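Peer 1: after the sequence you'll find the predicted model.
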Amino acid sequence: MRTGSVQRDTSETAIKVAVNLDGTGEYNVSTGIGFFDHMLEQLSRHSLIDLEVETKGDLHIDQHHTVEDTGLAIGEAVAQALGDKRGIRRYADALSPMDETLTRVALDISGRPFLVWKTEFSQKRLGEMDTEMFEHFFHSFAQTAGITLHIETLYGSNNHHIAEAAFKGLARALREAVEIDPRKAGVIPSTKGVL
């Protein structure tokens, strides 16, 4: 089983994360931000990556540190679970429809973190979550996971659907990209020989 676990303690947050890339989409998530929990549960369920997250953050200040550090910790745990990335498919993309919304997610587990974010919200909050924090989560996750990640909302109007389509799209693309390719099992998917 390809697993990773991270404990991250700072003066702003205390986080424990565990992932199993070969799981069944089981999750136990608690960040103190209800809508964020809902999105991370979607990420786990649709990627089939088992995910445990326990975050205690300085929410009395704002959500920034909690969301950022949770993204960093999940990305780090995924990178740990991938190891040298031997045998993975590496590239994947997904179109994620949710009612009137359609989102495209493409990624490369490249070792070169980068985020392209072409998504906008028409309201400042969803539940108690600041919508500006979604981009920050994906940036933080891509940074420590070592993933080139492109997320674009092609169209949509419901803010809940826009956010959820992005997380489900990431989930579906991750599910494919981290899978072991039976035609290349044991081989690092790069002409460089390293990722």
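Peer 2: On my side now, so go ahead.
Peer 1: could you use CA atoms for every contact and neighbour count after this?
Peer 2: Fine.
Peer 1: mind listing what the nearest residue to residue 179 once chain neighbours are set aside touches?
Peer 2: Excluding its sequence neighbours, the residue lying closest to residue 179 (C-alpha to C-alpha, 6 or more residues apart in numbering) is residue 88, at 5.4 Å. By C-alpha atoms under 8 Å, 6 or more residues apart in numbering, residue 88 lies in contact with 177, 178, 179, 180, 181, 184, 185, 188, 189.
Peer 1: okay, one more to line up with it:
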Amino acid sequence: MRTATIARDTRETRIRVTVNLDGTGAYTVSTGIGFLDHMIEQVSRHSLIDLTLDVKGDLHVDQHHTVEDSAIAFGEAVSKAMGERRGIVRYGHAYAPMDETLSRCALDISGRPHFVWKSGFSQPRLGEMDTELFSHWFGSFAQAAGITLHLETLYGENNHHIAESLFKALARALRSAIAIDPRVANAVPSTKGILAGGSLAEGDSESD
């Protein structure tokens, strides 16, 4: 089992997160922001990553720290659970339709964090969630997990559908990328022999 637990304490948030990459999509999520809980639950369910996430944040200030730090802690846990990244497929992509909306995700567990965002919302809030923070959540997750992440809404009108299709697209792409390919179960999927977060195995060369 590829599992990890992260404890993250700052003056702004207190977070405990546990993941199991080889799970069934079971989750317990509490961030204090109902809509964010709903979205992170979608990631767990559709990626099959078991997730326990508990966040106590300074919501009396605003939502920014809670959103950002929840993504950072989740991303760090995923990165830690992957270990040396041996055997992973590494690349993943997915389209997620939701009624009139279609979103696309492509990602590379590269160790080189990068985030491309081509989406947007026509209203400032969904439930209690500030919509401007969705891109920040994804970008923070990509940075902490060490992935190259491209997210795009191809078309859509309903803001709830747009948000949910983006999170589901991430989940399905992540599910593919973290899967173990039994044909190369002990190999790092890079000609360099290493991905950030891992280490060179005996006999591997960083220049090959």
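Peer 2: Nice, I can see it. Quick caveat, the model's predicted, so the values are computed rather than measured.
Peer 1: just give the TM-score of the two.
Peer 2: Between these two chains, after superposing, the TM-score reads 0.99 (TM-score structural alignment, normalised by the length of the first structure); 195 aligned residues with a C-alpha RMSD of 0.4 Å.
Peer 1: quick one on the thing from earlier: which of the contacts of residue 88 of the first structure tops the neighbour count?
Peer 2: Neighbours here mean other C-alpha atoms under 10 Å. Within the contacts of residue 88 of the first structure, the largest count is held by residue 178, at 26 neighbours.
Peer 1: which parts of the first structure are helices?
Peer 2: With helices called from DSSP state H, the first structure shows them at 34-47, 64-82, 132-145, 159-177.
Peer 1: any chance of TSV for these, columns distance to residue 126 of the first structure?
Peer 2: What follows is the helices of the first structure, written out as TSV (distance: least, C-alpha to C-alpha, whole Å):
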stretch	distance to residue 126 of the first structure
helix 34-47	7
helix 64-82	14
helix 132-145	10
helix 159-177	7
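Peer 1: so which of those helices is nearest residue 57 of the first structure?
Peer 2: helix 64-82 (5.0 Å; C-alpha to C-alpha).
Peer 1: list of residues touching the closest one?
Peer 2: Outside of helix 64-82 of the first structure, the residues within contact range by C-alpha under 8 Å, 6+ apart are 2-8, 12-13, 15-21, 31, 53, 55-59, 133, 136-146, 178.
Peer 1: what about 6 Å?
Peer 2: Here helix 64-82 of the first structure makes contact (C-alpha atoms under 6 Å, 6 or more residues apart in numbering) with 2, 3, 4, 5, 6, 57, 137, 140, 141, 144, 145.
Peer 1: now do stretch 9-27 of the second structure
Peer 2: With C-alpha under 6 Å, 6+ apart as the test, stretch 9-27 of the second structure has contacts from 2-8, 44-45, 48-58.
Peer 1: now do the most centrally placed residue in the second structure against residue 60 of the second structure, distance only.
Peer 2: Nearest to the geometric centre of the second structure sits residue 141, at 5.2 Å (C-alpha atoms, centre = their mean). Remark: distance between residue 141 of the second structure and residue 60 of the second structure (C-alpha to C-alpha, to the nearest Å) = 23 Å.
Peer 1: what's the answer for residue 166 of the second structure, then?
Peer 2: 28 Å.
Peer 1: and those two? which has more neighbours close in?
Peer 2: Each of residue 166 of the second structure and residue 60 had its neighbours counted (other C-alpha under 10 Å), and the higher figure belongs to residue 166 (29 against 6).
Peer 1: having no further points to raise, I will conclude here.
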